[in-house]
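*Asks:* please find the sequence and the predicted model below.
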Amino acid sequence: MGRLIMIRNILILIAFLIKLHGVAQIPVSQLERNNLVFPKEQIKVTINANLLLAGEMLQYKGYVLTSENKPSNLSKILYVSLRNNQDSIVFTHKLKVEKGNANGDFFIPASLETGVYKLIAYTNLSRNNIDNPFDEKQLYIINTFIENKNTAKDGTLISIDFSEKDEANNPKTTRNSQNIKVGLDKEVYGKRDKVRLTLTALDSLAAGNYSISVRKVAPIKIKNEQSKIATSNTNSRFYLPELRGELISGVVTSIQDNKPVANQVVALSVPGENFLFKTSKTNGNGQFFIAIDSPIEVNKALIQVFANDQAKNTFKIALDTKKLKLKPNNSYKLTIDSQLKDWLQQRSTYLQIENAYFEVKKDSVLTSPTEPIFFGSLGVEYKLDDFTRFSTIKETFTEVISLAAIRGKGAAAKFIVYNPYDPNGIANFNDVDPLVIINGVLIQNNTDLLNYNAHDIESIRVVNNPYRYGSKIYSGIIAVKTNDKNFVSKLNNHSLTEISIDKWVERKKYYNPDYTDKNFDRIPDYRVQLLWQPNVVLKTQHSETFFTSDIEGNYEIVIHGFTDTGKLINDTFKISVK
């Protein structure tokens, strides 16, 4: 019964979103804040280590959960950023969420100063939470190449000390679950030894999604960790979930009186080999949204209002922001125990050797499916190298492009398509202009294409039947593909606005050497992170195989995640390498 109520509430939510035309953020005053209609979404994040050196890899996993710690089926985009004490952003990642999970990584550069940082994770929907709009992990970064500048006289004293205690050098096995059995073939391994790790669900309550981290224990102890960052979110707006992908949203207003403009079509183009072209009509408040539901090839996009020459320069577009602004933390003084000097020097040397073999040890990028171009293989594609080349676009259309033509001259010139089933041009929509695009960019001024260098064009595809896309109907489509990546700079369209769109973080298969292959024998191995497997789906049993490195010591195996019923699992085991 409870599941039926939840499904009903989600359907109500979706219907409400459709009614609002998918606006990404709206004033709270326009909503009745009903938690049954708008389910709460919370974020949890885990990392491979809370202390890293410049040259190491930060690896993280985010969980997008309901209030019951079950995977949320609402948000499909997770935002992750690393920030310093003053809320300056080191990086921002955008990740595609699949079944409530997402993961990524970040290489700590040699330019990043020693200090205390925060890894922040949130979704557009979780920003509505007053108490916990995001989750965070505190991260300590030591850069042995740059002098530590966090030595202010005032502020909280945070110290990174050398630890000689048994619990630091000999981690104890801890667990909060009796539902998962961890199997190891032994507890003590040699260098470059094979480790077989098995997770077994002892009952159905253990089924869930987990991460596995195997990392050498560092001889450190951190004192006076900072408190949680405060958010400056006043909750004056309500942020809707990104149900299919990232929402690009904003408001179209009139330049003359700054009032919202309704019923105007906004076009978004992300140029590329597999370009993205989307349109949306503004609602009564001038608001629009466009969902990007597949990976994009570049981090630049073009946005414009679809209007005639006289009107298109009378509008302006203001985009909504996705940035979560936080209040700076109190100042701090960071000290590093001098007894850590030898350990830091050795670890830094090992890192430089490891990074020198990057090409041999690099991770594999997993391909993600791209959204097919909206018109697919419709129409006829003219590859211009298969024909005699002409110097102008007009000659090319006259001599090569048999399904389309140019009528008129100068500013009055227009493109038309020929419908073979309507030779007399009396059918519906024949008097409507075709959709003309170059590499996915909407062309509203025909002279932009007419004046383009024909030798820079690779192909022209013509769809010569009426085509409806979004809220508009066209007599057909003329899609031009160029060889010139800088074609946008040659367009004479002043109504085009360039915006930045971060690409999704690529999914990876992390490097895991196989020492049964003798080709690795002469390659040094100074890894302290032996395994990072961020997406373990456990039903009954799951197995992992990995190899130890050339570094002796104690290693922690951390199993972290949530069961399908919402229980947190955070178990720690140990192995030794001698």
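*Replies:* Cool, got the structure. Numbering: from 1, shown residues only.

*Asks:* please make it C-alpha for all contacts and neighbour counts, starting now.
*Replies:* Will do.

*Asks:* check contacts around residue 400.
*Replies:* Neighbouring residues of residue 400 by Cα atoms under 8 Å, 6 or more residues apart in numbering: 382, 387.

*Asks:* then residue 268?
*Replies:* 276, 277, 278, 279, 290, 301, 302, 303, 304, 441.

*Asks:* before we move on, what about residue 255?
*Replies:* 314, 315, 316 are the contacts of residue 255 under Cα under 8 Å, 6+ apart.

*Asks:* how about those in CSV, adding distance to residue 42, secondary structure and neighbour count?
*Replies:* Shown next, in CSV, are the contacts of residue 255 (distance: Cα to Cα, whole Å; DSSP: H, G, I helix; E, B strand; the rest coil; neighbours: other Cα atoms under 10 Å):
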residue, distance to residue 42, secondary structure, neighbour count
314, 42, helix, 14
315, 38, strand, 20
316, 35, strand, 20
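
*Asks:* the structure to be compared is supplied as follows:
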Amino acid sequence: MSSQTMDWNLYKETMALQVNAKTLITGEKLRYSLYCLQQNNQTSKLSKVAYVKCIDTYGKEIFIHKHYLENGTASGYFFIPTELKTGTYYLLTYTQWMLSASPLNFTSNELLIINPYQENQNEKIRFDTSTVPSSTSPEIELKNYSKREAITFSDFIAHEKGNFTISVRKTNAINVPFGSLFSLPNPTSNNNLLTFLPEAKGELISGKIQRLDSLLPLENIGIALLDKGNKDFIQVTSTNNKGHFHFILARPLHSSRPFLEIISENENYTLELDSKLQPEILAIKQTPTIYLETNYTKEIEKRAIASQIENAYYEIKKDSTQQPEMIPSINPNYLEVFPVEKYNRFSSLKQFITEVLNQVYYTEKNDQFKIHFRNTGVQLELNENPLTLVDGSVIINPNDLLKIEYSKIKSIAINIQPYYLGNKLYSGIFIIHTTDGSFEDSSTKKWNTEYIVPLYKQQAYAPDYNTTSLDRIPDYRTQLLWQQTTTLNQPFSFYTSDVEGIYEISIYGYTNEGQFVEKNSFFKVE
């Protein structure tokens, strides 16, 4: 991953982190927003990928999320499972560039998660009769709204542009002094020149190959990255003189188990991937005993029942997910596609090539099957094999094509023009897709790797009570709105739910000039 040095103090980067609540019940959703910033709190243009990790008080990882940033920001959520014990948890956010300056360079937010279904509550949580404020609600006259009423809010209209998150949520009756919903960045300094590249154009995946034969070269060896979730994706890079390589993923992969292939006829290599930088968790401070008022038990019970009802209608109320488009690495307009089912009188790949693919022929010499193209428009005689792919796998030995069960071939696509991929020139392209996409080339070495699929962009569920289809569906939402926006010059709308109480409308974020914005207002539902 290292090919140049950069001065951290010239490209300092921080993260700010916003959550929807500091105290949550299992069965509820933790929602959060990220803001990647420069020193002046303006949007950072450097990193395109950010990470969110949740740990418990022992440093055990609960989850890790990856986000491709849009204009330096992202939003995500985590459904809190009933397996989590009551206790304090920490939400950490960072970029790889931040950790390259210092493994302690991350932003954290402290949370309290309460599991009402747990028989033996965490010893650090105690119920007590001592007097503490039981509500964060303001002591002012509030505007009242009815259940399931449409609200259009315009009090926060301004000409500010930037990255902001709008939240409308019932005020937390469980009042634990856990700080603000918004964790401001804590920039650190670093006097050393850094040799790690920032993920400026997309996620970096790096590693090295090692030779099992001392005479083998390490330089200029092709490495292919293949995505099992997108059979038409292939990215190729080559090694330097020390055997190191790296990929830059401008777009995320679709599979959590992608694999790599060494594009070489010599199999006497092994491959090893570099580990991602991780935040260094030093001694997590021991959280003092948290005293909850006795009357909190009723509030916890109410919220637990509400979350159960909401989750029972998950299929109706689930968030909408924007699935990223599966963009093929090879432009389909460059390919001539032949659906095999249209030519059902043939029974073998060889017959199909001979009778249908007029610009393709094959030879068999010394038990070596080889495909050739009739490149009539090319002056240079090309002896290289075509780039050959089957269900996304690179075929190095053309004999492996004969292992494919012909009845399972769905289509064959070709391009007879010379084609560059990575550092290699091929005589053309020859692609086979099977009906079930399950072809495995057992003769080629592959290295599977674990990959965190980034969280897809989502829009939180919002009911529309102008229709009658929801009349019989209960509405126990306590989070009425969670929405990211780049401008505050428009009013926003939402519906109240069936849950009575005091709600807070809040906006957090940063303007394009780096000014921190914090606004809030309250209303009541009866």
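*Replies:* Sure thing, it's come through. Note that the coordinates shown come from a computational prediction; the quantities given were computed from them, not determined experimentally.

*Asks:* before we move on, back to that, report the two of the contacts of residue 268 of structure 1 separated the most.
*Replies:* Using Cα to Cα, those span at most 15.2 Å, a distance reached by 290 and 441.

*Asks:* more neighbours: which of these two?
*Replies:* Shown here are residue 290 of structure 1 and residue 441; by other Cα atoms under 10 Å, residue 441 has more neighbours (27 against 23).

*Asks:* map that one onto structure 2.
*Replies:* Using TM-score structural alignment, the partner of residue 441 of structure 1 in structure 2 is residue 393.

*Asks:* I'd say that match and residue 228 touch.
*Replies:* No - taking Cα atoms under 8 Å as the definition, residue 393 of structure 2 is not a contact partner of residue 228, at 9.1 Å.

*Asks:* in the stretch 451-578 of structure 1, which spans are strands?
*Replies:* 457-463, 467-469, 472-474, 477-482, 497-500, 508-509, 529-538, 541-547, 553-563, 568-577 (DSSP state E, counting those that start in this stretch).

*Asks:* now swap in the stretch 151-300 of structure 2 and tell me
*Replies:* Secondary structure of the stretch 151-300 of structure 2 (DSSP E, counting those that start in this stretch): strands at 161-170, 182-183, 193-194, 203-211, 222-227, 230-238, 244-249, 259-263, 269-273, 290-293.

*Asks:* which of the contacts of residue 255 of structure 1 line up with contacts in structure 2?
*Replies:* Here is what carries over to structure 2 from those, by both residues aligned by TM-score structural alignment, their matches' Cα atoms under 8 Å: 314, 315.

*Asks:* so which residue is dead centre in structure 1?
*Replies:* Nearest to the mean C-alpha position of structure 1, counting by Cα atoms, centre = their mean, stands residue 94 at 2.2 Å.

*Asks:* surely that one forms part of a strand?
*Replies:* Yes - counting by DSSP: H, G, I helix; E, B strand; the rest coil, residue 94 of structure 1 is part of a strand.

*Asks:* tell me which residue of structure 2 matches up with it.
*Replies:* Residue 94 of structure 1 maps onto residue 66 in structure 2, by TM-score structural alignment.

*Asks:* next, the contact list for that match, please.
*Replies:* 49, 50, 51, 52, 452, 453, 454, 455.

*Asks:* list just the nearest of those residues to residue 282 of structure 2.
*Replies:* Looking across the contacts of residue 66 of structure 2 and measuring by Cα to Cα, the closest to residue 282 of structure 2 is residue 52, at 17.7 Å.

*Asks:* the closest one maps to what in structure 1?
*Replies:* Counting by TM-score structural alignment, residue 52 of structure 2 lines up with residue 80 in structure 1.

*Asks:* so that match touches residue 122, yeah?
*Replies:* Yes - counting by Cα under 8 Å, residue 80 of structure 1 touches residue 122, with 6.7 Å between them.

*Asks:* for residue 52 of structure 2, pull up the helix or strand it's in.
*Replies:* Residue 52 of structure 2 belongs to strand 49-56 when assigned by DSSP states H and E.

*Asks:* relative to structure 1, what is the average displacement of that strand?
*Replies:* With mean Cα distance after the TM-score superposition for structure 1, strand 49-56 of structure 2 departs from structure 1 by a mean of 1.3 Å once superposed.

*Asks:* what helices or strands is that strand leaning on?
*Replies:* Applying 3 or more Cα pairs under 8 Å, 6 or more residues apart in numbering; DSSP states H and E, one finds that strand 49-56 of structure 2 makes contact with strand 61-68, strand 87-94.

*Asks:* give me the mean distance between the helix or strand following the last one and structure 1.
*Replies:* What it means is strand 87-94 of structure 2. Where DSSP H and E defines the elements, the next helix or strand beyond strand 87-94 of structure 2 is helix 96-101. Once the two models are superposed, helix 96-101 of structure 2 sits on average 1.9 Å from its counterpart in structure 1 (mean Cα distance after the TM-score superposition for structure 1).

*Asks:* what range does the following helix or strand past helix 96-101 of structure 2 cover in structure 1?
*Replies:* Elements were assigned by DSSP H and E; along the chain past helix 96-101 of structure 2, the next helix or strand is strand 107-114. Mapped onto structure 1 using TM-score structural alignment, strand 107-114 of structure 2 covers residues 135-142.

*Asks:* closest one to residue 146 of structure 1 among the strands of the stretch 451-578 of structure 1?
*Replies:* strand 529-538 (23.8 Å).

*Asks:* quick one: buried residues of the closest one?
*Replies:* Buried positions in strand 529-538 of structure 1, judged by neighbour count with 16 or more other Cα atoms under 10 Å: 529, 530, 531, 532, 533, 534, 536, 538.

*Asks:* not counting sequence-adjacent ones, nearest residue to whatever residue of structure 2 lines up with the fourth one?
*Replies:* Applying TM-score structural alignment, one finds that residue 532 of structure 1 aligns to residue 482 in structure 2. Once flanking residues are discounted, residue 482 of structure 2 sits nearest to residue 167: 4.7 Å by Cα to Cα, 6 or more residues apart in numbering.
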